[in-house]
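3D model of this:
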Amino acid sequence: MTESNTAQLSAAGVSIWLDDLSRERINAGGLQKLIAERNVVGVTTNPTIFASALAKGEAYDDQVALLAKSGVSVTDAVFEITTDDVTRASDIFREIYDDTKGFDGRVSIEVEPGLAHDAKGTIDQAIKLAAKVGRPNALIKIPATVEGLEAITAVIAQGISVNVTLIFSLERYRAVINAYLTGLEQAKAAGIDISAIHSVASFFVSRVDTEIDKRLDAVGTDEAKALKGKAGVANAQLAYEVYQQAFDTERAKGLLSAGANKQRPLWASTGVKDPNVLDTTYVVELIAADVVNTMPEKTLEATFDHGEIRGDSISASYAAANEVMDAIAAQGVSYDDVTELLEKEGVEKFIVSWNELLDTVTAALEAAKPSEVAK
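Below you'll find the model as predicted:
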């Protein structure tokens, strides 16, 4: 019997994580079904995902009613609701976590996006989230802003596993790896078991194409248009080269020999935005050992249905990927300007989603109050 495409992808070394979570999905067994039938071994969340989940259906009604009755603030209500979902999902994935010795079976929860430029606030909330969820397979998501780098080191140093999010540039990715290694060094010096600390670095893919393609269209030449849809994959392929180089240094080797784990690259934003680009592109072109691909369900189903899994599609690509990025630069498109803008926009978009989440919960709490009063 032929293996499914997602099974082949897993066999090629890619951990498939779902970029979605909702209480309805948990309650109805949808998460367990994707584990069994689509080789899903982890979940990531963000404010946008929770805002969408809370806006639909009735799965949160009972908890919202209890929270309304207790009179908690909206931010405390959001904290309770989101950590409950992550705790339950972590329990569902616990067997996978145990079987893979902590590499998979992971569920991520993000610090408030408004703290993206507040290192101390990020550190404090990361510790609070980890304690509240109370599961070893939880990952705390911290954005890769300059301030986030400081927080990553401090949180890793306390033995908390981290998913670093919103990485767009190779330079910032190198800084993220350095922050991780520094945190491991501090944890080791403090006597913390560094073999229990895991991390992934979420490198965003489709957003790079969206912004660069817009600029290539503005250039308008045939040469520029021929480069559309190529930057996201090339940038991620070169990120994998950075990963390989960074964990082959004497510094990294020393930590690994002491029991540390590599910080695996994670491909995020893998849903294709351009209808002219194959919907499985950010999966099939980014296959290599020890990577994570976190997919929206639409991309997951497309991969299962018609993804062409050809084995490692990264390791032999570095020269071609550099040629693509050099050709884009030759068209006058500034890589640094693009990646700086994408980080800024990424934080802003999550803040907008966070505010939508607060508004949704505020409305739900208000709607729940009259029935409680009536009782």
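
use CA for all of it now, contacts and neighbours both
Will do.

my guess is L266 is in a helix, correct?
No. Residue state for L266 (DSSP: H, G, I helix; E, B strand; the rest coil) corresponds to strand; a helix is not indicated.

was I right about it contacting Y173?
No. Look at L266 against Y173 with C-alpha atoms under 8 Å: they stay out of range, at 11.5 Å.

When these two are compared, which one has more neighbours?
The residue with more neighbours, out of L266 and Y173, is L266; 27 against 22, by other C-alpha atoms under 10 Å.

Tell me who's in contact with that one.
200-203, 291-294 (C-alpha atoms under 8 Å, 6 or more residues apart in numbering).

Mind checking which of the residues you listed land in strands?
The strands, defined by DSSP state E, take in 200-203, 291-294 from those.

out of these, who's nearest S15?
S15 lies nearest to V292 out of these, by C-alpha to C-alpha, at 4.6 Å.

can I assume the closest one is in contact with W17?
Yes. Counting by C-alpha under 8 Å, V292 touches W17, with 6.9 Å between them.

ok, back up a step: weed out the non-buried ones from the contacts of L266.
Among the contacts of L266, the ones that count as buried by 16 or more other C-alpha atoms under 10 Å are 200-203, 291-294.

and which of the residues you listed is nearest V86?
V86 lies nearest to T294 out of the buried ones among the contacts of L266, by C-alpha to C-alpha, at 16.0 Å.

now the other sequence, so there's something to compare against:
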Amino acid sequence: MKITIVAGARPNFIKIAPIIRAIEQKQQEGIPLSYRLVHTGQHYDKNLSDTFFEELNIPKPDANLEVKSGSQSVQTANIMVAFEQELLENPTDMVLVVGDVNSTMACALVAKKMNLKVTHVEAGIRSGDMTMPEEINRIVTDSITDYFFTTSPLATENLIRYGAQPDAVHFVGNVMIDTLYQNQHRFQRPLFWEDFALEKGNYIVLTLHRPANVDEEDSLLHLLQGIDALAQGKKIIFPIHPRTKAILGERQLDTQNIVFIEPQGYLNFMYLVAHSFAVITDSGGISEETTVLGIPCFTLRNNTERPETITIGTNHLVGTQVEKLVETYTSFLQNGMKKAGIPELWDGKASERIVDILWQKRN
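Below you'll find the model as predicted:
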């Protein structure tokens, strides 16, 4: 059985690493299961792409489609054209996609039109926000998927409600958490740690990249100034996403606590998160990681496709207005962290379950 695995952006690399590891374990057991890894090139900056392959011991891709950037439509179209040729030249039994980026949807569409089975890892999550490109990618991908692997019972319920056959939906846990557990002992202190006098619990980690937060310069500046003011002497370590950096341009910000750094590799970034006082972010994936690490998280969005990080985990959904963030963060300082736990099956074994199920379904 041969599986073509697709990855295109930073979150994908984190998710495919344990799946590849689980397949290779099966190979060592003598099971005739193989894979071909295709990197679409959606993220092509070294700090957003190559570094993750190196740090997570992901094999060099068998193919890199090198589509790079462009509008949503241009990027999706370029991926589809290139991936179709890839499949024509390298036949496979199944295409496995992860997450909700453009590469996920584009490659699922191509595979289905070529009458191949489509497997979607992290299926069924929904934010309900159709202004998010990721939400559209999720819905389209799940509408043509053959095998669904979910991170939560709610995601499973979503799929059944939308018409998926129950025997095609499998609640297996969270592959991002597999990667976290497999690499937690390898987290690396960044080189700038001492330069900024960082210590465990004396700084906040900030990430911003979603259009609602970064696309309009004045509102982005207002947001950053508000975040800077709430720090109360703690440094705010901000690995600035290329998208956000481009919006700010050469503008000099009058902030006292925010430290701008380049995007970090997985091992450095996760060290920062694991040793932080709190995280402020608009990323869904980071709210999953903070939940497992027990780090308070404040998500600058009006909705989330990962509600278990709020109901069970350490996440607070605060909207996009900095005033609400300040209110919630102040309450946290006064009352301490809410009671939190780790969601069901987020135990580091999701990838093993996925590969076991796929092998069982090979016929």
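
Quick TM-score on the pair, please.
The TM-score (TM-score structural alignment, normalised by the length of structure 2) is 0.32; 177 aligned residues with a C-alpha RMSD of 6.0 Å.

rewinding a little: okay, the contacts of L266 of structure 1 in CSV with distance to D217 of structure 1 next?
Below are the contacts of L266 of structure 1 laid out as CSV (distance: C-alpha to C-alpha, whole Å):
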residue, distance to D217 of structure 1
V200, 33
A201, 30
S202, 27
F203, 24
V291, 32
V292, 31
N293, 28
T294, 29
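
Closest one to D337 of structure 1 out of the residues you listed, please.
Using C-alpha to C-alpha, these come closest to D337 of structure 1 at F203, 16.9 Å.

Which residues are in contact with the residue nearest to the closest one when sequence neighbours are not counted?
If the residues on either side of it in the chain are set aside, F203 of structure 1 comes closest to I167, at 4.8 Å by C-alpha to C-alpha, 6 or more residues apart in numbering. Going by C-alpha under 8 Å, 6+ apart, I167 of structure 1 touches 143-144, 173, 201-204, 343.

Ends of stretch 90-108 of structure 1, what's the gap?
End-to-end distance for stretch 90-108 of structure 1, by C-alpha to C-alpha, to the nearest Å: 9 Å.

Wait, A350 of structure 2 touches L180, no?
No. A350 of structure 2 sits out of contact with L180 when judged by C-alpha under 8 Å, with a separation of 12.0 Å.

And the strands in structure 2?
Along structure 2, counting by DSSP E, strands occupy 2-7, 34-39, 63-64, 94-98, 117-121, 147-150, 169-171, 203-206, 235-239, 258-261, 278-281, 297-299, 315-317.

how about TSV for these, with mean neighbour count and distance to I136 of structure 2 added?
Formatted as TSV, the strands of structure 2 follow (neighbours: other C-alpha atoms under 10 Å; distance: least, C-alpha to C-alpha, whole Å):
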stretch	mean neighbour count	distance to I136 of structure 2
strand 2-7	22	18
strand 34-39	19	21
strand 63-64	17	25
strand 94-98	25	14
strand 117-121	25	15
strand 147-150	25	17
strand 169-171	21	20
strand 203-206	24	26
strand 235-239	21	27
strand 258-261	16	31
strand 278-281	24	22
strand 297-299	27	21
strand 315-317	24	21
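
Mind putting those strands into CSV with distance to F332 of structure 2?
Below are those laid out as CSV (distance: least, C-alpha to C-alpha, whole Å):
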stretch, distance to F332 of structure 2
strand 2-7, 37
strand 34-39, 41
strand 63-64, 45
strand 94-98, 34
strand 117-121, 34
strand 147-150, 31
strand 169-171, 33
strand 203-206, 14
strand 235-239, 17
strand 258-261, 20
strand 278-281, 10
strand 297-299, 10
strand 315-317, 10
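
Of all those strands, which one comes closest to Q334 of structure 2?
Taking these one by one with C-alpha to C-alpha, strand 278-281 is closest: 14.3 Å.

K26 of structure 2 - how many residues pack around it?
18.

A65 of structure 1 too?
Around A65 of structure 1 there are 20 residues (other C-alpha under 10 Å).

and if you look at the one 10 residues further on?
The number of residues packed around T75 of structure 1, counting by other C-alpha under 10 Å, is 14.

try L248 of structure 2
L248 of structure 2: 17 surrounding residues under other C-alpha under 10 Å.

ok, back up a step: more neighbours: which of A350 and L180 of structure 2?
The neighbour comparison of A350 of structure 2 against L180 (other C-alpha under 10 Å) goes to A350, with 27 against 22.

Look up how far L87 of structure 2 lies from the more buried one.
27 Å.

would you list every one of the helices in the stretch 151-300 of structure 2?
153-161, 175-183, 211-214, 217-230, 242-248, 266-274, 284-293 (DSSP state H, counting those that start in this stretch).

Which residues belonging to the fourth one are considered buried?
Read that as helix 217-230 of structure 2. Here helix 217-230 of structure 2 shows 219-221, 223-228, 230 as buried, counting by 16+ other C-alpha under 10 Å.

And for the second one?
Buried residues in helix 175-183 of structure 2, counting neighbours by 16+ other C-alpha under 10 Å, are found at 175-181.

No further questions, thank you.
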